[in-house]
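>>> Next comes the sequence, and after it the predicted model I'd like to discuss.
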Amino acid sequence: MFRNYLKIALRNFAKHKVYSVINLGGLTIAITCCLLLGLYVRHEWSFDHFHIKADRLYRAWTQEEYKGDRFSNVSTPYILGPSLKETYPEVEAISRVLVMGLNVKKGADVMSERVHMADPDLFRMFDFPLIHTSGGNPLQELSSVVLTEDIARKYFGSENPVGKTIQMQLDSVMQAYTVTAVAKNIPTNSSIRFGIVVSMAHIKALRSDKTLKNWLNIEPETFVLLREGADPNKLADKYPSLLKTALGDYYTGNNYIINLQPVTDIHLNNELAGGNEPVSNPAYSYILSAIALFLLVIACINFMALSLGRSVSRAQEVGVRKAMGALRSQLMNQFWSEALLMTILAVVLGLVLAVVLLPLFSQLANQELQFRFDGTTLLFLLGLILVVGLVAGSYPALVLSGFRPVEVLKGKISLKGDVSWFRRGLVVLQFSLSVTLIASTVVLNQQLSYLQDKSLGYNKEQMVIVPTGISGSEGRQLVERYRNALTSQKDVVSVGASAFAFASGDWGEVGYTDDKKVYRKFRFNVVDPYFIPTYGVKLVAGRNFDPANSADIFGALIVNQAFVKQYGWKDPLNERLPGKFHDHRVIGVTEDFHYASLHSKVEPLVLLIRPDSLYRHIENINVSSSSAPDIAIRLSAGNLSRKVALLEQTWKRIAPNEPFSFSFVDTDLQRQYQAEQRLSRIVTIASGLSILIACLGLFGLATLAVARRTKEIGVRKVLGASVPDIVGLLSKDFLKLVLVAIVIASPVAWWAMNQWLQDFAYRIDVQWWVFILAGITALLIAFLTVSYQSVKAALMDPVKSLRTE
């Protein structure tokens, strides 16, 4: 029986080549996109699931509350992890993870590398397989270092590096570290991504004992492995006794809370700030899943709409077969077999096309994606075949198979009534989805243009950032030597420095309680006197720092307008911070320049030269990156490559033992919106494909309409109808449906885009003309699609048309 179904299906495909190609082409395009987008979404949702103990692995995070303000931190106190392990038997192991930028020496070359510091249990808790090892715990010794395959190859070539040494500058001098293991390259779906790992025991030489034992100083991420059967919720009930002992009178019962976040929840939970690795907005996964579904629905509608259009011809087939004794179940199986066969062909072609396009899509998505033909993939492909095949073949299987042979053979079957309305409804749904995607594309691109063009309150052009990698007095001295060496260069306009560069992440944040018991917090940056003129930040009151004035160096503050507003100062100049900061005074006020991305509002900010006395009076400090100064160099316009080479030559002359690296400020700022840029490109491509698939179906329906009305067209031409009259007659019905689709899609797209824009503190307003533009685009494309068949029919010789009929 199946062989017979297959034979009839192949004959139908061969007999109706145009409709078969339209259906197959639409389904193939949709399935290709569905596979690629599904691969990306699967990758996003698979983060950290590869760890065998993933169900017992957690990241600790804390909440602090003071005077109604609540602060959430994924950076934790150094003492938190050891305290949890020592106090609670439910905790099997802990590992703190800290990321630092260190200098690593290879021969005569010194390079800056991202180095992780971790506790010895890291490799027992997480599944990072070791391909070379000297045995035992690879981080047990102070001088041990673990490398990944790529880093090992970079420094040791193809030889096994275990037992060999590598030079790293962990503090002020280069030291030798012995390679104890080589780990496989870390999967891209991991929330811990290292290249070099050293022991956390080194932290004792880098941080004071007071800092390491202070529950209010936060820096590393802390990961916790619970024992089997341990309940994190019951464990949470025990934390207050530990906190009461650790914090004393500061702890009031709910002002300091310890939480455990499952590691599998880290990547797609943007309610918490990102830790050492960036997190992803889960909304983007939902959006891409919806786009994949949209394309599949549009392709299935094509199949069903063309089946509706061919109802009359297929009804005659049904009538003859029923008259010959065929059962309705047999006819249903026949129609579904045709749909499933078409879907299988589309899935095979779509899979081949997806594999070919995967490198391009991986580049577009900025992910290292690859097909894994495992059980999940095969189950997904099987489900795709069944769902698409059954949905696409539902109309012919359920409706056509129910026609009565007597009525069919008498020619009483037509497309009027419910069937005609159903076909129109399918076309409206199809174009509603397409118009939604077109309008969304316009809004996405408008917002991105706004982000790129909005004035940030400083000049980002021709600006180069050179990180020093050295903190403290040595870093400041290096800045001065480099500035002095560049001053005589005519291509260098200005040189400034700051602890945190633009687009390098959140600037430092401090919090303290003033003399009126009010908790205050603000952002800060440690700068030099040349920072403001180098970046072109505008002062609205007061003056800049004076490098010759020692009072400015140790006690002057420059604040932004948001700071003045929060503190309620009418005349901020010479004001002092409320509380114990008697040795600080405000000498200037800047405009509210955007030191962070436009996702967040400008917060109160303090600029100062030496933070030492400030640190003495604050209670909380949160720093997400190294405080080693970054040097900002403004270059004159033209021939940037030659000028960057000049910067490198100068650097190697004054700091031969330090690595030279650089970045452009405008390029760094662009990276802040990479996720939005990728989404915009994907939605743009998807909207184009949706229109293409929809127009394929419209082309097929127009072809059927022309075929059914050949005699009418011939009669009208004989009676004097012109070509425009015929084109208008055949096009108006389809264009009315597209107009209805525009009316339906516009409020849906407006709501969806307004929801997406809420993620930006600074955003555009969705304009009404966006939907007019999307509608005109859809109408024009639909008209051109239908007009091809309409003009062709209008130009046909009416005598030939009537003779054919």
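That came through, no problem.
>>> okay, CA-based contacts and neighbour counts for the rest of this
Fine.
>>> Return the distance of whichever strand or helix holds residue 40 from the chain's centre.
Assigned by DSSP states H and E, residue 40 belongs to helix 17-45. Offset of helix 17-45 from its chain centre (C-alpha atoms, centre = their mean, to the nearest Å): 22 Å.
>>> in it, what's buried?
Across helix 17-45, burial judged by 16 or more other C-alpha atoms under 10 Å covers 19-41, 43-45.
>>> Helix, strand or coil: sort out the residue sitting nearest the centre point of the chain for me.
Nearest to the mean C-alpha position of the chain, counting by C-alpha atoms, centre = their mean, stands residue 675 at 3.7 Å. When classified by DSSP: H, G, I helix; E, B strand; the rest coil, residue 675 comes out as helix.
>>> and if you look at residue 545?
coil.
>>> Packing partners of the longest strand anywhere in the chain?
Ranked by number of residues, the top strand in the chain under DSSP state E is strand 91-106. Contacts defined by 3 or more C-alpha pairs under 8 Å, 6 or more residues apart in numbering; DSSP states H and E place strand 91-106 against helix 80-87, strand 109-118, helix 122-125, strand 165-169, strand 221-226.
>>> So which elements touch the second one?
The one in question is strand 109-118. Going by 3+ C-alpha pairs under 8 Å, 6+ apart, strand 109-118 lies up against strand 91-106, strand 196-199.
>>> Residue 569: which of those strands is closest?
strand 91-106 (38.8 Å; C-alpha to C-alpha).
>>> orientation of that closest one relative to helix 80-87 in degrees?
150 degrees (axes from the mean of the first three to the mean of the last three C-alpha atoms, to 10 degrees).
>>> List the buried residues for strand 91-106?
Buried-residue list, strand 91-106, by 16+ other C-alpha under 10 Å: 91-99, 101-105.
>>> try it against this one:
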Amino acid sequence: MLTVLSLALGMAVCLLILTFIWAQKSADRFHTQSDRVVRVLSSEEGGFLLAATPAPLASALALEVPGIEASVRLGQLRSQVLQDGAAIEVTGLYAEPSFFDVFSFEGTGGDPRAVLSEPYQVLLSASAAATIFGTADPIGQTITLEGQGDFVVGGLLAEPPGASHLRFDILASFATLAASDRRADLTDWDNSRSFATYLLLDRPETSARLSDALSAISNRTYAGQDRRLSFQIQPLHDIALGLLISNEISTFSTPLVLVALLAALGLVVMLTAGFNYVSLSTARSIRRAGEIGMRKTLGAGRGQIAAQFLTEAVLIALGALVVTYGLLLWLVPAFNGLAPVQLLGAQISAGHLFDPRLIGLFVAFSVVVGLVAGLYPAAVLARFSPMAALQSRHSTTGFSGKWLRHGLIGAQFALALFFVLTTVLLVAQSRQLLHADYGFETDDLLTLQLQGQDIEVLRNELARYPEIVGVAGTSRLPMSGSTSNVQVSREGMAEPIPTFEYAIEGDALGVLGLDLLAGDALRPGGASDTAQTVLLNESAVRVLGLGTPGDAVGELVEMNERPTEVAGVVKDYHYDILIQPIGPMALVRAPGQIQHALIRARPGASEMALSRVRSAWATLDPARPVEVARFETQLSENPLSQIVGASIRLIGIVAAFAVLISLLGLLGMAAYHVETRVKEVGVRKVLGATRREVVVVLSSTFARIVGVATAVAVPLAWLASERWLELFAIRIEPSPWLLAGCALVMSALALSVVASQALRAAATDPVRALRSD
């Protein structure tokens, strides 16, 4: 039973990862021509790969590559449908009519190609139509997309028969862009971030000719320019599970590095389960020595003995598979709840677990696990001497017996302890991220997404409430992971300095509690209330060589080649997620870029201030839901915190499985260890040994194993933590007392499991023990 349970635990983690990979590889397989569809990627020299290209590229390729049967350009559409006084958030795509030539999505209620041929027409998914119109017929109705215009619903989209990396509520006609103020983008070879280009090739071999054409177009288009784009193609089947690519038009692809990490963690858990099987099987050989000797006496050869035990191992693994399915039904929802999985849109559906092809793969995996796990025990048992086995004199001491079992048990415990320590340190670092000193006042600070609302109108509305003492605007929230760069230089510098840029409005410095070291703040009515001035932080002043903060005030710098005066210098503070030290930063006044409000509540009145903001928003914009939160909430939801939180849950699950498997191994080995020393226990008790002395004797071997494993795991965990903690600008220092305390608790837990078996043996009647065979 212990063997089945430990194998099931290890297999559950591995099969969960296998299911995840299967789900990702299954994406976009329902397109009938999927093996001939490619996506064009672009990149600047030394830059990231982008899942987007300039809009004119598709037309150029159609002229130069005869093997392209169809091409389609897609543009991202994120907006809100303003319907009956409500704002309904939707995601969608601008698409050309050829969308339905390349992909196997289907429309209902009309000709979808005709809908996408006319400006300001859309196709709605069935779910979006139900959300917007309820039970009413949406065909022919008009919807208003905020910032995009009014669109006529020309048809509906059928539910796709499978998963796709393209996910949307709305398909809007690409012709709309040509009729809007974005028409210039359609001929701009420098705009490489707005549109995705997909091609349907006549046959897969055309891709080589296509690559040559892409190189030629790049050379011709960007000849003599400083900025040069290069292009490459990516098969449709490689999108959902492939490279980490920026600027995805619809959803993120699952990077292979994440799959590799998951596979490594699954392998660790599977190894611990395999260690259990080998150690328990070799220990159990003592009880089966007589059976093996009898079979060999009756003529069975080594091969037959080995085949028998390999068959048993496979059957045990198949039995474990049944238990594994029960574990998977619990693990899949937990896995789908991980932040990176949700961000990537890479959830596993319950239906995948019952896909006959995947079930066949699970069975094959179980057979392989059984064969691999059973190979060593089968080889050991097949070598038993018939005479020694029948006389119960067979020994499994030496490297192939006791030392191997002890080594496997020690390795299990060391791995489990390593993951427990890593999880504990991750939790400590996560708390540090939430409670660190960021250089500005985070207490009683609220954030509000403006959604187009005028910041001055909002400020006047909130001024009525005594719980709110300050309101300012910003283009991006600090510590949110959202940044914008500007190139800053001064006379005599060879290269400009990449600098983070934030637009601010009102008394942003006062609301955030930032220290102005020199000069004037950028505020309405002030001397520096102009777009030609900037506030720099200390790091920018230092990198630009402007001297002291006082010396920097009044100096001229160039921001994106535009002369700008330094109005003031602010003390360094953490504005980006904590993966890098503080770098150069510029604060500018740009009212058109303000997207968020920073709201300072009176100390201790944050809850009431939240209520006041919600009430004010309901008055100002009842159609849109208010998006207001404490700053602490934003900190817990920024990309770094989500990654750390997901890592805690993921490694915590692995640690829990590793600990459970390790404890099961210790329990099984302790039980067999005690069984082999029953007579010894009887003799010791007859000679006057107490229960405590018997427990100490029987547990001493395992105490040494646990001690050695702890001595190995703790330094390794320390060294590993020193490496990954280097990723954080604000980091904890691993406490020796914390590591030692965790190791002590784990050791006590392990020894208590061993002691339970030793106590059972110590309570045995010595006379019965001495009579046992």
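Looks like it arrived, so ask away. This structure is a prediction, so every number in the text was calculated from the model and none was measured.
>>> Once they're superposed, what TM-score comes out?
The TM-score (TM-score structural alignment, normalised by the length of the second structure) is 0.87; 756 aligned residues with a C-alpha RMSD of 3.5 Å.
>>> re the thing from before, now distance to residue 593 of the first structure too, for the helices and strands packed on strand 109-118 of the first structure, in JSON lines please.
Formatted as JSON lines, these follow (distance: least, C-alpha to C-alpha, whole Å):
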{"stretch": "strand 91-106", "distance to residue 593 of the first structure": "28"}
{"stretch": "strand 196-199", "distance to residue 593 of the first structure": "37"}
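>>> Minimum distance to residue 754 of the first structure: which of those has it?
Taking those one by one with C-alpha to C-alpha, strand 91-106 is closest: 37.0 Å.
>>> quick one: the closest one to the second structure mean distance?
Mean deviation of strand 91-106 of the first structure relative to the second structure after superposition (mean C-alpha distance after the TM-score superposition for the first structure): 3.8 Å.
>>> Can you tell me what residue 319 of the second structure aligns to in the first structure?
The alignment partner of residue 319 of the second structure in the first structure, by TM-score structural alignment, is residue 345.
>>> Nearest residue to that match in space, please, no chain neighbours.
Setting aside the residues directly before and after it, residue 345 of the first structure is nearest to residue 24 in space (C-alpha to C-alpha, 6 or more residues apart in numbering), at 7.5 Å.
>>> Kindly report the same for residue 39 of the second structure.
residue 198 (4.4 Å).
>>> list the contacts for that neighbour?
37-40, 71-73, 102 (C-alpha atoms under 8 Å, 6 or more residues apart in numbering).
>>> mind checking the SS state of residue 510 of the second structure?
Residue 510 of the second structure ends up helix, using three-state DSSP.
>>> Is the match of residue 319 of the second structure in a helix, a strand, or coil?
Residue 345 of the first structure falls in the helix class when you classify it by three-state DSSP.
>>> count of residues packed around it?
15 (other C-alpha atoms under 10 Å).
>>> Quick one: map residue 558 of the second structure onto the first structure.
Using TM-score structural alignment, residue 558 of the second structure pairs with residue 578 in the first structure.
>>> Please, which helix or strand holds that match?
In the assignment (DSSP H and E), residue 578 of the first structure maps to no helix and no strand.
>>> how about the aligned partner of residue 372 of the second structure in the first structure, what does it touch?
Aligned by TM-score structural alignment, residue 372 of the second structure pairs with residue 391 of the first structure. The contact partners of residue 391 of the first structure, by C-alpha under 8 Å, 6+ apart, come to residue 300.
>>> tell me the SS of residue 391 of the first structure?
Quick answer, by three-state DSSP: residue 391 of the first structure is helix.
>>> about what we covered before: any idea which of the helices and strands packed on strand 91-106 of the first structure gets closest to residue 215 of the first structure?
That would be helix 80-87 among these, by C-alpha to C-alpha, at 7.3 Å.
>>> the helices in the stretch 501-650 of the second structure, which residues?
If DSSP state H, counting those that start in this stretch is used as the criterion, the helices of the stretch 501-650 of the second structure fall at 508-512, 538-544, 549-552, 606-620, 631-637, 639-676.
>>> helices or strands up against the fifth one?
Pointing back at helix 631-637 of the second structure there. Helix 631-637 of the second structure packs on helix 404-435, strand 445-449, going by 3+ C-alpha pairs under 8 Å, 6+ apart.
>>> What residues of it count as buried?
Residues 631-632, 634-637 are the ones in helix 631-637 of the second structure that count as buried (16+ other C-alpha under 10 Å).
>>> go on, the third one?
Along helix 549-552 of the second structure, these residues count as buried under the neighbour rule (16+ other C-alpha under 10 Å): 549, 552.
>>> now residue 143 of the first structure, nearest residue through space, not along the chain?
residue 177 (4.9 Å).
>>> What does the one you found correspond to in the second structure?
When the second structure is aligned by TM-score structural alignment, residue 177 of the first structure is paired with residue 152.
>>> Surely that match touches residue 124?
No. Using C-alpha atoms under 8 Å, residue 152 of the second structure is not in contact with residue 124, being 10.3 Å away.
>>> can you tell which of the helices and strands packed on helix 631-637 of the second structure is closest to residue 465 of the second structure?
The nearest among those, by C-alpha to C-alpha, is strand 445-449 at 14.5 Å.
>>> Report the mean deviation for that closest one after fitting onto the first structure.
Mean for strand 445-449 of the second structure is 3.2 Å (mean C-alpha distance after the TM-score superposition for the first structure).
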